[in-house]
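Peer 1: Just to be clear, the model below is a prediction. Sequence and coordinates:
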Amino acid sequence: MVPEVVSKDMYAYLKRNTRLVLSVESEEGGQEHGDATEPEPSSGTKHKQAKKKATQAAISSFVVSAHPTQNQKSGKSVAAMFCKTPEEVVADRHKNKTTQSTLEACTKKGKEAKQIVNDHVADFLYENKIPLHVVNSRSWEVMLESIGQFGPGYRGPSYHDVRVPWLDRAVDRTTTLRSKHEQAWKEYGCSIMSDAWTDTRQRHLINFLANSPAGTFFLASVDASIEIASAELLADLLEKQIDSVGREHVVQIVTDNGSNFKAAGRALVKRIPHLFWTPCAAHCLDLLLEDIGKIKEFNDCITMAKRVSRFLYKHGRLHSLMREKLGGDLVRPGITRFATSFLTLASMQKHKNGLRSLFICDEWQHSKFSTSQEGTQAENIVLSVGFWQNLENCLRASQPLLIALRIADGDETPAAPEIMAAMGKARDTIQEALKGKPRLLKEVLARFDKRWDQQMKQPLYGAALFLNPGKFFSIREKDKKQAGILRSMFNDVMWKMISDEEEQTKISNQADDYERSEGEAFSKPGAIRDRERKNPILWWGAYGGLAYELQSLAKRIISLCCSASGCERNWSDFAAIHTKKRNRLEHKRLNKLAYVSYNRKMDNRFTNIRELGSKGKRSNPLLLEEFTWQNEWVEEESDGDNIWDAVDEALGASQGLRGRNLPRIAAAAGSSSQTQTQTYVRTRKRPRNAAATAQDIREEDDNSPAEDEQEQETARQTNDDEDEGGQESGGRGAAGDEFQLDEDLL
């Protein structure tokens, strides 16, 4: 026999599928009162009255959290006691990846009811132009689960609610996430990152973030519009944020290479003796890619590749045909202008056969584009052997740097222990790849060494590499001199970070044991075997316990980042929030929205990474999540400098997405142009060499005589190199071996 209370509770749950607090005494009292004053109703009426009372009780006594408030009566229902919170449900769903039907799913009305809900969700997304990638958000799943657990009768917020009180509560909830970051700051230290940005209202905003192995946390944003962004002002603002985190926890500050940030860094180092200032490695590598892109051969190759790309994206029919031949888009929008250029060149190399087949297929030959001047130029470029050889040489010089940029720009694992080794590997790879082109190799290495010596050769990078067992011991076996330099860099960093002489001596002795694999801590077979198997942080946590002082220092060094890319990702949140239609937001509310958006997004991202573990797929920090049409490889009028328009993740709700209008835009431009595009019928076989390609480009560009002569000389030199390369290496490239494209970059 089922108890009456349990029976009533189960009945109410099956009817309403929600968590309730049932007042059994009041219902019984009401029934007794009804028996005394009113005649007993019929069974049908009695059932309707009970259903009505239960519905009213559901609306008035719904409990969202697992803990009742003081105003609630007695205990919870059976459903409430066994029901998990929405966050727990979503976490279990991600962890277990189960498809087994739940009790709630078994009690639903069926497919028709679910279809109605799906239609309402779709109407909301499409009507309000919500970016469709929000359905991949973890908070989206939690929201749907929470509404489903609430049941019928939920009323949405008002405009004032989401604008003021709800936003304030969201800020308070987000602030609670800081506690786990503070624990990481105490154990591993942290890096303070800063960058500046000017919004659509010409307000000068400065962001401050803290990075540690726990992730990146957005601290604050300052409106410095009425101030001059001098070194003194930046130093004061940075010092204020350092004090809010704790001076003893901050190891370095990372900024871009602007003169004011450099001066601010030098001032802070004087104020705080143990502090380091480090230029953003990603910014330095981007400048290096820019320097290499200015080399004559590479610049010509990039210019030709842009002509092909713009032509294919300019016309809707060609764009569709290209996607059909290549299986997707050709352009790879990167986080910066120059990353986009070299990533797109890599994409062209990957789809080399597809591009060639596009310009020899029947659809192309019978289209009007094949007889146009632009089409002729694009075809000559793609079918030119010299163009592909120059593109391959360009990738030989840039691909190792893109790999280093991917390491520097990532935030899933600390980059400081890897960046110096990655740059050394990049230099060796470039030297080997271009050994057949001594003049070109000399130019590339000159630019490489200048950036490395003047900006990227930092003591912290050397100390972190010394403490990286997976890299240091292999370097020690191959190059004793380099190993000695790394030890010297570690000593300099140790003396700066540790002021106590006795502790310095103890750490130095422990470092001797580490370097020689001696002592009780570092001589064990497991410690030696796991050098290359474990992450440096995990290795020091597992085997450095008996050398506690060195272990504590090592954790604070190898856990550092070497890029301020977190600031750039945060600017994408600012750009998504502060669009042209929402440019009247005051800075205080803008700061709150960005604070909640960035920190919750980063928390969910690292939660997903921890759930997937080693099986998870790592994101590529070089590529944007969304394809953007505001790109100099797509549109000729794009200046390519507005990075934050490119990383605007609210692209689906802005005016930037013009892909579907490209055919109409091209037609309108053609009809309104005063100069009519010339078309002609070919009566001779088109040349396939670089000289003919350069000639076609000159006809359109209308260059000066000096520029024409220079291009002719370049074309002749390209042909000579092409003939020489074909004789020496069989057409395989400058180095005499076949070029291997790293498709992980794409």
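Peer 2: Sure, I can see it.
Peer 1: Please count neighbours and contacts with C-alpha atoms only from this point.
Peer 2: Noted.
Peer 1: so where do the helices sit in the stretch 101-250 of the chain?
Peer 2: Shown for the stretch 101-250 of the chain, the helices assigned by DSSP state H, counting those that start in this stretch span residues 103-106, 111-127, 138-150, 159-163, 165-175, 178-188, 231-245.
Peer 1: Which one of those helices lies nearest to Ile528?
Peer 2: Between Ile528 and the helices of the stretch 101-250 of the chain, the tightest spacing by C-alpha to C-alpha is seen for helix 178-188, at 23.4 Å.
Peer 1: Give me the helices and strands touching the closest one, please.
Peer 2: strand 204-212, strand 215-223, helix 548-558 (3 or more C-alpha pairs under 8 Å, 6 or more residues apart in numbering; DSSP states H and E).
Peer 1: Compare the helices of the stretch 101-250 of the chain and give me the one nearest Lys350.
Peer 2: Taking the helices of the stretch 101-250 of the chain one by one with C-alpha to C-alpha, helix 138-150 is closest: 33.9 Å.
Peer 1: alright, now check it against this:
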Amino acid sequence: MDLEEINIHDHGDKVVDENHKSKVKCKYCAKTVIGFYRLKFHLAGIRGNVSPCSEVPPLVKQAFHAEIMGKKSSQSSQEISKSVGRFFYESGLDFDAIRLPSFQMMFKATLSPGQTVKFPSCQDLKGWILQDAVHEMQLYVTEIRSSWARTGCSILLDGWIDSNGRNLINILVYCPRGTIYLRSSDITSFYENPDAMLVFLKEILEEVGVENVVQIIAHSTSDWMIAAGEKLMDSCKTVFFSIDASLCMGLMLQNLTQIDWIGQALQKAKMLIQFIYSHSTTMNLLRDVFPGVELVKSSKVKAIVPFLTLQNIVSQKDVLTRMFQSSAWGTSQLASTSEGKRIAEMIEDASVWSNFRMAARVTIPLVEVIKYLNGTNKPQAGFISNRLYQAKEIIKMEFRSRKLWRHEETWNKIDETWKKYLHSDLHGAGYYLNPCYFYSSDWLGTAEITCGLCKTIDRIAGHIKGLITKQIHEFDFDGSREILSDISPAQWWLKYEVEYPELERFAVRILSQTCDGASHYRLKRRLVETLHTKGRSEIEQQRLKDLVFVHCNLQLQGFDPEGENDIAEDVVDAMDEWILGERANVVSENSQCTWMDMELGSNKRKREVKKVKEEPEE
């Protein structure tokens, strides 16, 4: 029987059952099913939502079976092609890679035995598959945007200087439902111009909706960017402006290295690492005698690498001591050199190890804050103040437990960065409204926290600020105590929507914001840089714009902060970054210095990371 000639309506009749519902009756076995679509499966003998027909003629059965399986095969090929496209768009690979024999072999190896599908072409990837991906991503972005009115959102700026000296910037938007890529811009023409940057920021606010935006988080601590932020807060009374929290925490750590004894500890640790990794004698000794021991700790967050490595060196003290006391070391030519003797003496010096331990203990609490910021996509505005306060208290206790009284110096270095770049009334309000803390025995009822709440109400609440203040005074914080379990602080407040709707909405918007900036997501920038390179046709430019839109949003959609993201472009590699000191000549303005980049010691100033970096001294 010809598939084109078969019509399902010839093989069943419409009937009405005892419940007055319309159904279809099989002409062969008299069974009733819901609709002609299910009748096809009934006649084709395909089990699922309907039982097979036992009386259908073989040719009819074969014809409907072929029709259904043909459509399934077509749908399967289409879905596979779309999946292949998604892989290329997310990874940013050249479409020509689809022609490689090895890629096609890998593709075919995933198919079931006997399964055949149409292999997508380069033109498919540039054509219908891309347009389908754009449409699908637009629906996703629209869904995310629909939540902004309820939770508010944070605009995240991600700026860098590319190899051509252009100042480019990605604009992302964060909310609890997800982070999306909005667009990118070339701001070279008004770089370092606060007034022009203010105009640019206002354009973004209009695009996102001023009424939706709670804060803008910048990628730079430069004076001109901060000036633009201050101008923004003066002109847009409902919006906060702050700096990427991870960047600020990295600056705090760098500030601590300006304290002599911490800087000296890191400098000696760096000397030790470079000595061991730059000589085959020590490398072989370490690996042969102590297999599995790695001294350098890599991380996707560059700023914390020196301090994690210092902590690791302390934990491997016994290994290193035995290594330099071993006969293999003593009989090596390296042991008789002045450099080898100096390192061996340092390993035997108890004061060096004491300094290593103390420097690690003082810096690791801040490292933990950075790891917290980078380890979650959940809102952080209600937690950051307490996290930093607890880190400072741990540092203070480390000094007291050793009967030392110099924690004020480290506190001052931390507060210097906190107050200059990261402090925000929004964070104080977030702490005050966070149920995780106002039930705590060590609740911080400080004037700074209360003042932050009042200023946040004044900025965000507008004409209902008096009502919200009244509801805060009326709200029974103690009486509303409940176990939070796995719900977020913002979700906790949703329980009080009916009784205190204005306070609830205010609390939800505050507690739904992040503190970390766009650097958290480590977006790949190559396609964006290509997008802002002139010289292509209008059609090609639009296609590239679509590719960037899909590429960046797929990266954001699939980003897992707790997963293995060490394949990111900016992850520190032990050999390249630490030992060989190989670095790009041009770095982004929000880059954070690695150990190899640092000038340690209180008498040396920090280099500006936006400038071309010099090669390390031999």
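Peer 2: That came through, no problem. The structure displayed is predicted, hence computed values, not measured ones.
Peer 1: TM-score of the superposed pair?
Peer 2: Here the TM-score for the pair of chains, by TM-score structural alignment, normalised by the length of structure 2, is 0.71; 513 aligned residues with a C-alpha RMSD of 4.3 Å.
Peer 1: what's the closest of the helices of the stretch 101-250 of structure 1 to Leu624 of structure 1?
Peer 2: Across these, closest to Leu624 of structure 1 is helix 138-150 (C-alpha to C-alpha), at 19.5 Å.
Peer 1: still on that earlier bit, of all the helices and strands packed on helix 178-188 of structure 1, which one is nearest Ala122 of structure 1?
Peer 2: strand 215-223 (32.5 Å).
Peer 1: what does the closest one contact?
Peer 2: 178, 181, 203-211, 241, 411-412, 566, 570, 587, 591, 595, 598-599, 602-603, 606 (C-alpha atoms under 8 Å, 6 or more residues apart in numbering).
Peer 1: and the angle from it to strand 204-212?
Peer 2: 160 degrees (axes from the mean of the first three to the mean of the last three C-alpha atoms, to 10 degrees).
Peer 1: got the buried residues for strand 215-223 of structure 1?
Peer 2: Gly215, Thr216, Phe217, Phe218, Leu219, Ser221, Asp223 (16 or more other C-alpha atoms under 10 Å).
Peer 1: Map Tyr521 of structure 2 onto structure 1.
Peer 2: Aligned by TM-score structural alignment, Tyr521 of structure 2 pairs with Arg569 of structure 1.
Peer 1: what number of residues lie near its match?
Peer 2: 16 (other C-alpha atoms under 10 Å).
Peer 1: Show me what Leu358 of structure 1 aligns to in structure 2.
Peer 2: The alignment partner of Leu358 of structure 1 in structure 2, by TM-score structural alignment, is Met323.
Peer 1: host element of that match?
Peer 2: Here Met323 of structure 2, judged by DSSP states H and E, is contained in helix 317-325.
Peer 1: Grab the most central residue of structure 1 for me.
Peer 2: Geometric centre of structure 1, nearest residue: Pro621, 4.7 Å, by C-alpha atoms, centre = their mean.
Peer 1: how near is that one to Lys15 of structure 1?
Peer 2: Distance of Pro621 of structure 1 to Lys15 of structure 1, computed by C-alpha to C-alpha, to the nearest Å: 49 Å.
Peer 1: Doesn't the residue nearest to the centre of structure 1 belong to a strand?
Peer 2: No - counting by DSSP: H, G, I helix; E, B strand; the rest coil, Pro621 of structure 1 is not part of a strand but coil.
Peer 1: Please name the residues that touch it.
Peer 2: Residues counted as contacts of Pro621 of structure 1 (C-alpha under 8 Å, 6+ apart) are Ile335, Arg406, Asp409, Gly410.
Peer 1: Throw these into TSV and include secondary structure, distance to Glu477 of structure 1 and neighbour count, thanks.
Peer 2: Shown next, in TSV, are the contacts of Pro621 of structure 1 (DSSP: H, G, I helix; E, B strand; the rest coil; distance: C-alpha to C-alpha, whole Å; neighbours: other C-alpha atoms under 10 Å):
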residue	secondary structure	distance to Glu477 of structure 1	neighbour count
Ile335	coil	37	22
Arg406	helix	27	19
Asp409	helix	29	26
Gly410	coil	29	21
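Peer 1: Quick check: the two most widely separated of those?
Peer 2: Farthest pair in these, by C-alpha to C-alpha: Ile335 and Gly410, 11.9 Å.
Peer 1: Take the helices and strands packed on helix 178-188 of structure 1 and write them to CSV, including distance to Arg155 of structure 1.
Peer 2: Shown next, in CSV, are those (distance: least, C-alpha to C-alpha, whole Å):
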stretch, distance to Arg155 of structure 1
strand 204-212, 37
strand 215-223, 32
helix 548-558, 49
